[in-house]
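> mind looking at a prediction? Sequence and model below.
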Amino acid sequence: MKYLMMAVFMAVAPVMALAEGKAHKVAIHVDENDPQVMNMALNNVANVISYYESVGDTVEIEVVTYGPGLNMLVAGKSPVEDRISVMSLEMDNVTFAACGNTHAAMQEKAGKDVPLMSEANVVPSGVVRLIELQEDGYAYVRP
């Protein structure tokens, strides 16, 4: 009986794994103040989610911005602000990280507060955040 149960488990386990789908994690890096790059990053987000959903998998995506790329998350200035707002409402598996170092330097240079979009999660360092995500098994993508 023990061997029969083991054989059944070995036969069913792969099917169960397929039914559950695989979980993926992706970090997308944006460090350019270029609307084409920003839109390509958002296209990558949409395409990756669409693909993995179509095969029954799940995916978590974090878009990490720093340097000139932080403009992607500056309220009232981002060329993709509306698109990010819509995506954030429709896709709960996407987050946006804003480099705290870049944000502080941007505010110092401007001599005033530089508001970020509500979707932005400020992290101490964009580069460090990318390192942490990769150490946590995230695939790295740079559009």
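Yep, that arrived. This is a predicted model, so every value here is computed, not measured.
> okay, CA-based contacts and neighbour counts for the rest of this
OK.
> contacts only, for the residue sitting nearest the centre point of the chain.
The centroid of the chain falls nearest to Glu62 when counting by Cα atoms, centre = their mean (1.7 Å). Residues in contact with Glu62 (Cα atoms under 8 Å, 6 or more residues apart in numbering) are 26-28, 94-97.
> would JSON lines of the residues you listed with distance to Ala13, secondary structure and neighbour count be doable?
Output for the contacts of Glu62, formatted as JSON lines (distance: Cα to Cα, whole Å; DSSP: H, G, I helix; E, B strand; the rest coil; neighbours: other Cα atoms under 10 Å):
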{"residue": "Val26", "distance to Ala13": "26", "secondary structure": "strand", "neighbour count": "20"}
{"residue": "Ala27", "distance to Ala13": "30", "secondary structure": "strand", "neighbour count": "25"}
{"residue": "Ile28", "distance to Ala13": "33", "secondary structure": "strand", "neighbour count": "22"}
{"residue": "Val94", "distance to Ala13": "30", "secondary structure": "strand", "neighbour count": "21"}
{"residue": "Thr95", "distance to Ala13": "33", "secondary structure": "strand", "neighbour count": "18"}
{"residue": "Phe96", "distance to Ala13": "36", "secondary structure": "strand", "neighbour count": "22"}
{"residue": "Ala97", "distance to Ala13": "37", "secondary structure": "strand", "neighbour count": "24"}
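> ok, so of those residues, who is nearest Tyr3?
Nearest to Tyr3 among the contacts of Glu62 is Val26, at 40.4 Å by Cα to Cα.
> against that first model, consider the following:
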Amino acid sequence: MRFDLRRLMAACALLLATAGASLATDVKIHRVSIQVDQNDPAIMNLALNNASNIMETYKEKGEEVEIEVVTYGPGLNMLRDDTSPVKDRLKQIADLSFPSKIRFSACNVTKRGMEKREGHPIPIVAEASLVPSGAVRLMELQESGWSYLKP
């Protein structure tokens, strides 16, 4: 029996590629959007508790999770640097989220409206990013297959 190293290496490469592709498709990444639309510290804390519990549950399972907390309307106060009653928790959760991913999204439509009414720029916490519209962002996430939670 003649040993052909090139054929053996090609067969091994094919086997590894197939196994790798199979493993990659078996890994499910969980994704959830959490809506905050009320200027209520209890609701804000409940949303953050939900996010923390979700991250911890999937960390224990060894599974990946992505969370996006979307604020709009009165809920934007959660992400305002000058008014947030949960500012310290936002930083703590963002810092401790690995290996999970958490994002805080602030509605720019709401921010512009608040700025117009209040007559000054509205500062957003460093952990957050602006999205054009909080409502549209939630729609887009759901259309992309994300789960939805409203505490």
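Structure's in. What do you need? Keep in mind the model is a prediction, meaning the values are calculated, not measured.
> what's the TM-score here?
Aligned and superposed, the two chains score 0.85 in TM-score terms (TM-score structural alignment, normalised by the length of the first structure); 131 aligned residues with a Cα RMSD of 2.0 Å.
> the residue nearest to the centre of the first structure matches what in the second structure?
Using TM-score structural alignment, the partner of Glu62 of the first structure in the second structure is Glu68.
> quick one: its match is in a helix?
No. Using DSSP: H, G, I helix; E, B strand; the rest coil, the assignment for Glu68 of the second structure is strand, not a helix.
> any idea how far Ile93 of the second structure is from it?
For Glu68 of the second structure, the distance to Ile93 of the second structure equals 12 Å [Cα to Cα, to the nearest Å].
> now swap in Val27 of the second structure and tell me
Using Cα to Cα, Val27 of the second structure is found at 24 Å from Ile93 of the second structure.
> between these two, who's got more neighbours?
Looking at Val27 of the second structure and Ile93 with other Cα atoms under 10 Å, you find the greater number of neighbours at Ile93, namely 17 against 10.
> contacts only, for that one.
Each residue near Ile93 of the second structure by Cα under 8 Å, 6+ apart is listed here: 48, 52.
> am I right that it sits in a helix?
Yes. Remark: Ile93 of the second structure belongs to a helix, assigned using three-state DSSP.
> quick check: stretch 73-83 of the first structure aligns to which part of the second structure?
Under TM-score structural alignment, the match for stretch 73-83 of the first structure is residues 79-89.
> nope, stretch 118-129 of the first structure is what I was after
Stretch 118-129 of the first structure maps onto residues 126-137 of the second structure, going by TM-score structural alignment.
> pull up the distance across that stretch, start to finish.
OK, stretch 126-137 of the second structure end separation, Cα to Cα: 19 Å.
> figure out how far that stretch is from the centre of its chain.
11 Å (Cα atoms, centre = their mean, to the nearest Å).
> where do the strands of the first structure begin and end?
In the first structure, the strands defined using DSSP state E lie at 23-30, 58-65, 94-99, 120-123, 139-141.
> quick check: Ile34 of the second structure vs Met78 of the second structure, distance?
13 Å.
> same check on Asn39 of the second structure?
The separation that Asn39 of the second structure has from Met78 of the second structure, given Cα to Cα, amounts to 7 Å.
> which of these two has more neighbours?
Between Asn39 of the second structure and Met78, Met78 has the larger neighbour count (other Cα under 10 Å), namely 29 against 19.
> so the more buried one makes contact with Tyr72?
No. Counting by Cα atoms under 8 Å, Tyr72 is not a contact partner of Met78 of the second structure; they are 9.3 Å apart.
> show me which residues of the match of stretch 118-129 of the first structure are buried.
127-128, 130-131, 133-135, 137 (16 or more other Cα atoms under 10 Å).
> report the two of those separated the most.
Glu127 and Ala135 (19.7 Å).
> for the residue nearest to Arg80 of the second structure when sequence neighbours are not counted, give me its contacts.
In this structure, Arg80 of the second structure finds its nearest non-sequential neighbour in Ile124, 4.6 Å apart by Cα to Cα, 6 or more residues apart in numbering. Ile124 of the second structure makes contacts with 79-82, 106, as judged by Cα under 8 Å, 6+ apart.
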